[in-house]
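Enquirer: sequence first, predicted coordinates after that:
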Amino acid sequence: MKQDGSIALFHYWNRLRKGRPAPKRTEIEPADIKTLLTDTFILERDTRGEAVFRLAGTRLCAIYGRELKGFSFPSLWREKDQRLVARLAHGVFESNSVVVIAFDGISRNGRSNAFEMVILPLDGGIDSPRSLGAISAEHKPFWLGADPIVEAQVESVRVVDPDREPMFLKNRPAIGVPALAPSELPSEGDVRTAGSRRIRHLLVFDGGRGQ
C-alpha cells in the first residue's frame, strides 16, 4: 500500500481484529475513522452472490457522480476486468483475503487519474459477509468530483497476508495486470519462484522481513 488512507484503514482494521481473521462488522466505529469516512465503503453480498455497495462515503459518490449504495461493485470496472474484480471480492468474503488494487479511473470526458483501493474482510456471519474498503486518489486534479469517473482499469493487484506484512506495506511488489483473465495468472511453479504461494485462486506474497 502506498496511500495514507489505505494504510490508516488497514492499521485500524488490524488493531480491531486482534489476531482473528477479521473483526466483527459491529466493532467498526465510524467515529474512530471519521477522517477517512468520505473515502470509505462497505460491500455486502446480494442474493445473487454479487458484491454490491451497502454504504459509500460522500467523496466517493462525488468522484463517481452518483450515489453508489446498491450498485454492483464489478460494474465500476471495464468489462475485461469485471470477472477478476468479482473473484477478488469473493476472496475477501470467503477467504478473509486483504486485497489492494491500483487502478486508473477514466472520466466521462476522457481524463485519467490513478487510484488505490484496499478491501478488508469483516465478520458479518455466514449469511451476511461484508467487507470494508477505501479508495484514495494518488493525485487530486481540479476536475475530480466534477467530471465523474465512469470506468476503472486495473493496473495491479496485491493480496496481503496481514499476519506477515503490516510493517512492510509500502515495500511489497504488485502483480502487473496487462490483461488479467483467470487463465493468465502465473502457474504454480512461477508462484514459487516469485516468493509467493497460492491460496485457492489468489496469490499471497511471502517475506518482507528481510527487506
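Expert: Ah, there it is.

Enquirer: CA atoms for contacts and neighbours, from now on please.
Expert: Will do.

Enquirer: where do the helices sit along this structure?
Expert: For the chain, applying DSSP state H gives helices covering 4-17, 58-64, 79-95, 188-193.

Enquirer: by contact count, what packs against the third one?
Expert: Packed against helix 79-95, as judged by 3 or more C-alpha pairs under 8 Å, 6 or more residues apart in numbering; DSSP states H and E, are the following elements: strand 51-56, strand 98-107, strand 112-122, strand 130-137.

Enquirer: and the gap between E151 and L43?
Expert: Distance, E151 to L43, using C-alpha to C-alpha, to the nearest Å: 19 Å.

Enquirer: F10 is nearest to which of the helices and strands packed on helix 79-95?
Expert: strand 112-122 (7.5 Å; C-alpha to C-alpha).

Enquirer: show residues contacting that closest one.
Expert: 1-3, 6, 10, 13, 22-25, 89, 92-93, 96-106, 129-139 (C-alpha atoms under 8 Å, 6 or more residues apart in numbering).

Enquirer: could the helices and strands packed on helix 79-95 go into a markdown table alongside mean neighbour count?
Expert: Formatted as a markdown table, the helices and strands packed on helix 79-95 follow (neighbours: other C-alpha atoms under 10 Å):
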| stretch | mean neighbour count |
| --- | --- |
| strand 51-56 | 21 |
| strand 98-107 | 23 |
| strand 112-122 | 23 |
| strand 130-137 | 23 |
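
Enquirer: hold the first one in mind and look at this next one:
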Amino acid sequence: MKHGVTQTLYNYWDNLRGARPAPNRSEVDPGEIRGLLGDTFILETNGSRDVRYRLAGTRLCSAHCRELKGRNFLRGWSVKDREALESLIAAITEDAAAAVIGINGHTERGQILQMEMLLVPLNVPGEGRIRVLGSCTPMEKPYWIGLHPILSQSISSLRLVWPDERPYFVDSPASTLNPILPRFTAEGIAMPTPPLPSGAERKVGHLTVYSGGKS
C-alpha cells in the first residue's frame, strides 16, 4: 500500500470490522472518510462476471470522464486481467481477503495514468450478497487527467492481503460455510463443495490453495 488514500481507507475498514471478517455496510460513515470520498467506490456483485459500480466518487469519475455508477467494473480489461480480477473478487467476497492492485489507465492518445486500487469486503445483512468497498487513486496528477478519458486499464501488480494473517478457510473444517455469507441454491440448500486435488485446501476462483501458501 503506497498511497495515503489506500492506507487510510484500509485502516478505517480494519478498525471498523474489529474481530469480524468484514464490517456491515451500514457502519460505514461517509463523514469519517470525507477526504477520501472522491476516490472511493462501492461494487455490487451479481456473480463473478457481473460486478457493477453502485457508487463512485467524483475524482474517479472525472478520471474516466464519465459517470461510473451502474457500469460493469470488469469492462475495459484484457481477458487475462479480467480473469485475475474475477478471482480476486471471489477471494474478497468468499474468504474475507483484501486486495491491493497496481493499475495503468490508458487513454486513446497513449497516455498512461498509474493508479493504486484497494478492494475490501462489506457485509449487507438481509440482502444475501457481499458488496466491495474500494478506492482507486492516481499516483500522480498529470495535466490531462479529466480531459482525456481512461478507456482501458491493465494490471501492473496485485496482492491479496489476509487481514488476520491466514484465510478464514484454512483453519476451518471442510464443511464450514463462508464466514461472511453462506452460499445457497435457489431452493435454499447449501451448495456442495466440489472435490479438490490431493493436498489442496480450497479453490479461490480458478486458483487452488494448498497448505502453507496460496497459489
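Expert: That came through fine. Just so it is clear, the model here is predicted, and its values are computed rather than measured.

Enquirer: now the TM-score, please.
Expert: Taking TM-score structural alignment, normalised by the length of the first structure as the basis, the two superposed chains have a TM-score of 0.76; 176 aligned residues with a C-alpha RMSD of 2.5 Å.

Enquirer: ok, back up a step: neighbour count: E151 and L43 of the first structure, which is higher?
Expert: Using other C-alpha atoms under 10 Å as the criterion, E151 of the first structure and L43 rank with L43 on top: 28 against 19.

Enquirer: from L88 of the first structure, how far out is the nearest residue to the more buried one once chain neighbours are set aside?
Expert: Spatial nearest neighbour of L43 of the first structure, excluding adjacent residues (C-alpha to C-alpha, 6 or more residues apart in numbering): F53 at 4.6 Å. From F53 of the first structure across to L88 of the first structure, the span is 15 Å (C-alpha to C-alpha).

Enquirer: with I101 of the first structure instead?
Expert: Remark: distance between I101 of the first structure and L88 of the first structure (C-alpha to C-alpha) = 10 Å.

Enquirer: look up the closest residue to the residue positioned nearest the centre of the second structure, ignoring the ones flanking it.
Expert: Taking C-alpha atoms, centre = their mean, the centroid of the second structure lies closest to L119, which sits 3.2 Å from it. Spatially, and ignoring its direct neighbours in sequence, L119 of the second structure is nearest to G134 (4.5 Å; C-alpha to C-alpha, 6+ apart).

Enquirer: identify the residue of the first structure aligned to the one you found.
Expert: Under the alignment (TM-score structural alignment), G134 of the second structure pairs with G133 of the first structure.

Enquirer: residues in contact with its match?
Expert: L9, T40, F41, I42, L43, M117, V118, I119, L120.

Enquirer: and P142 of the second structure, how many neighbours?
Expert: 11.

Enquirer: which residue packs closest to it, ignoring adjacent ones?
Expert: Nearest in space to P142 of the second structure, with sequence neighbours left out and distances taken as C-alpha to C-alpha, 6+ apart, is L113 at 8.0 Å.

Enquirer: aligned partner of that neighbour in the first structure?
Expert: Counting by TM-score structural alignment, L113 of the second structure corresponds to N113 in the first structure.

Enquirer: would you quantify the distance from its match to E94 of the first structure?
Expert: In this structure, N113 of the first structure and E94 of the first structure are 31 Å apart, going by C-alpha to C-alpha.

Enquirer: how about L43 of the first structure?
Expert: From L43 of the first structure over to E94 of the first structure (counting by C-alpha to C-alpha), the distance is 13 Å.

Enquirer: please apply the same query to L37 of the first structure.
Expert: Remark: distance between L37 of the first structure and E94 of the first structure (C-alpha to C-alpha) = 25 Å.

Enquirer: between the two, which is the more surrounded one?
Expert: Neighbour comparison, L37 of the first structure and E94: the larger count goes to L37, with 19 against 13 (by other C-alpha under 10 Å).

Enquirer: for that one, which non-adjacent residue is spatially closest?
Expert: Spatially, and ignoring its direct neighbours in sequence, L37 of the first structure is nearest to G57 (5.8 Å; C-alpha to C-alpha, 6+ apart).

Enquirer: swap in R109 of the second structure?
Expert: H148 (8.0 Å).

Enquirer: roughly how far does the one you found sit from E44 of the second structure?
Expert: H148 of the second structure sits at a distance of 27 Å from E44 of the second structure (criterion: C-alpha to C-alpha).

Enquirer: same deal with V51 of the second structure?
Expert: Noted for V51 of the second structure: a distance of 6 Å to E44 of the second structure, by C-alpha to C-alpha.

Enquirer: try I89 of the second structure
Expert: Distance, I89 of the second structure to E44 of the second structure, by C-alpha to C-alpha: 11 Å.

Enquirer: what about these two, which has more around it?
Expert: Taking other C-alpha under 10 Å, I89 of the second structure and E44 do not tie; I89 has more neighbours (28 against 19).

Enquirer: what is the neighbour count of the counterpart of R66 of the second structure in the first structure?
Expert: Alignment note (TM-score structural alignment): R66 of the second structure maps to R66 of the first structure. Look at R66 of the first structure: counted by other C-alpha under 10 Å, it has 13 neighbours.

Enquirer: and the closest residue to L85 of the second structure other than its chain neighbours, what is it in contact with?
Expert: Residue nearest to L85 of the second structure in three dimensions, not counting chain neighbours: L74, with 7.6 Å by C-alpha to C-alpha, 6+ apart. Shown in contact with L74 of the second structure (C-alpha under 8 Å, 6+ apart): R49, D50, V51, R52, R82, L85.
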